[in-house]
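Q: pasting the structure only:
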């Protein structure tokens, strides 16, 4: 089993999520993370359709003192004349992600990722975006393909030593509760479902993971940015403009943090790690400046009295 550090780096932004960044900015962000002691980096073929993996691989330069996780579940198919923005990624690589959880696709996806990352092996392999929220009417079909084909292939990769640990990387609780009853997972990467604003993983999923020894990595601790800065109109929550109700709750959280002289982003970053089931939190970072902000938030002193006060605000 992989011994995860408490703080890691998510790399969707290195794939030009929502806005394009330069190769130099991406490399500087990874360099700043390494200089700041960050040793866990999570990525995926979907992030910029290979761009994030390429940039991360180039920036890491084959270092052996880091933990890298990537994902399977999509294959990248070449496209001609791609539009500037696709699936939220701007000026990305000329590929289209196609869902495929078959055994062959798992192996092909991993080999392609290894080439982009310039690595011989991966520490952690996640199956990406299983679930009703992503697949809608095709959820059962995709889930069956994963359980029957993709998951056994991932287990063989772990048993053969090509990866150290396997799991799922998702942003919904229901599929996690389903799968931990049916298959053996080492980890779950859960985005946005255990935060100051959304604690839907708290009641059932996190206790179940503790009971089964499944480690949880929390992505999206800022819920698409609403908790990353002072609350303002137009803030995003879960990849869309926040509703009035969400904005109201966020302002309540900010006011509570202000009472305890704690920044809202620092509280948002540190909150998930208070649960014994959470091994690591991996906020996205797109620049050296964002890395510096993250490290400062992670180290910021937070009064123990803040947490029960925050808990009184419904999530």
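A: Yes, it's here. Only a predicted model underlies this, so the values are computations on that prediction, with no experimental measurement involved.

Q: hey, let's count contacts and neighbours off CA atoms from now on
A: Noted.

Q: for the stretch 1-150 of the chain, what spans make up the strands?
A: Taking DSSP state E, counting those that start in this stretch, the strands of the stretch 1-150 of the chain run over residues 9-10, 40-42, 67-72, 74-78, 85-86, 89-90, 95-99, 122-128.

Q: could I get those strands as a markdown table with mean neighbour count?
A: Below are those laid out as a markdown table (neighbours: other C-alpha atoms under 10 Å):
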| stretch | mean neighbour count |
| --- | --- |
| strand 9-10 | 24 |
| strand 40-42 | 23 |
| strand 67-72 | 23 |
| strand 74-78 | 18 |
| strand 85-86 | 16 |
| strand 89-90 | 20 |
| strand 95-99 | 17 |
| strand 122-128 | 23 |
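
Q: alright, now check it against this:
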């Protein structure tokens, strides 16, 4: 059998001698393990993605339909990119789930990539940190018992970013239990059980950026059944992905003091507080973390869509909303 680079089919000959084109696997080359984290390459069918082959075997470069390159692992070394010219049929996929605060050296990648894989909804391959799905039928639910008020888990204390100054002011008006480095210890296996005891969780992003809504919101808050108090992109941006009555946005209040007063008011009013859970009768949260799922989804998108957007200047595209 011959792999044809133009139409990506294998030609088999029927009993009557007539070629029968049949689909073949879409090959996605995992150029570098993201953040050095290895993941299973054989899970695509388990996620419902068929006809996909993930591989780290660089000898497949010449026939791979796509090469996914994780930015953080090459951003300080352009020589870590493939040395061979890109075949005309192949996509180089720029993979990045970090905000501009974290990444650098985008300019060195001009005119190299022809597909994007990020948390931005306008990416070729959209990889959100989570999403909600509509239920076929409404369901009843019970809210975990709440005995505590506000919590926050933070591992990176970036000085000067808005979430730090906002927390420091908010903490003057309402008690906040902070977990993570330099604060209360919290084992990962105890995370959801611990945070579910709190009525509110500070889903404060380290960057305010379009579509950047991370596990702080999806897994930490929603996954623990705490009402998210969000600091990040705009309310309008959040409402593109979740109902407006599922979270509290800091921008809805003139100051941290007024926000604290509102949270204390909800603490005393069970009926008003419980309205932030009404959406759960119609939707459920689907966490989308895990590299295996993300790379399989990339393969499926590439397999289904022959079109892509050429990004001549990654910095111009990615930084346009900063």
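A: It's in. Predicted model, so just to flag it, every value in this text is computed and none were measured.

Q: what's the TM between chain one and chain two?
A: The TM-score (TM-score structural alignment, normalised by the length of structure 1) is 0.31; 151 aligned residues with a C-alpha RMSD of 6.0 Å.

Q: tabulate the strands of the stretch 1-150 of structure 1 (a markdown table), appending distance to residue 34 of structure 1.
A: Below are these laid out as a markdown table (distance: least, C-alpha to C-alpha, whole Å):
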| stretch | distance to residue 34 of structure 1 |
| --- | --- |
| strand 9-10 | 10 |
| strand 40-42 | 9 |
| strand 67-72 | 12 |
| strand 74-78 | 29 |
| strand 85-86 | 30 |
| strand 89-90 | 25 |
| strand 95-99 | 29 |
| strand 122-128 | 17 |
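
Q: residue 152 of structure 1 is nearest to which of those?
A: When those are compared by C-alpha to C-alpha, strand 122-128 sits nearest residue 152 of structure 1, at 11.6 Å.

Q: between the closest one and strand 95-99, how many degrees?
A: Strand 122-128 of structure 1 runs at 70 degrees relative to strand 95-99, counting by axes from the mean of the first three to the mean of the last three C-alpha atoms, to 10 degrees.

Q: what comes into contact with strand 122-128 of structure 1?
A: 2, 67-74, 114, 154, 162-170, 188-189 (C-alpha atoms under 8 Å, 6 or more residues apart in numbering).

Q: could you redo the last one with a cut-off of 7 Å?
A: Contact with strand 122-128 of structure 1 is made by 67-73, 162-170, as judged by C-alpha atoms under 7 Å, 6 or more residues apart in numbering.

Q: could you identify the most distant pair in those?
A: Spatial extent of the contacts of strand 122-128 of structure 1 (C-alpha to C-alpha) is set by the pair 162 and 170 at 22.4 Å.

Q: and these two? Which one has more around it.
A: residue 170 (23 against 17; other C-alpha atoms under 10 Å).

Q: so that one versus residue 293 of structure 1, what's the distance?
A: Per C-alpha to C-alpha, to the nearest Å, residue 170 of structure 1 is found 26 Å from residue 293 of structure 1.

Q: please apply the same query to residue 212 of structure 1.
A: 35 Å.

Q: show me the helices in the stretch 1-150 of structure 1, by range?
A: 23-35, 51-60, 103-117, 132-135, 139-145 (DSSP state H, counting those that start in this stretch).

Q: nearest spatial neighbour of residue 94 of structure 2, skipping sequence neighbours?
A: In space, and not counting its chain neighbours, residue 94 of structure 2 is closest to residue 116: 4.8 Å by C-alpha to C-alpha, 6 or more residues apart in numbering.
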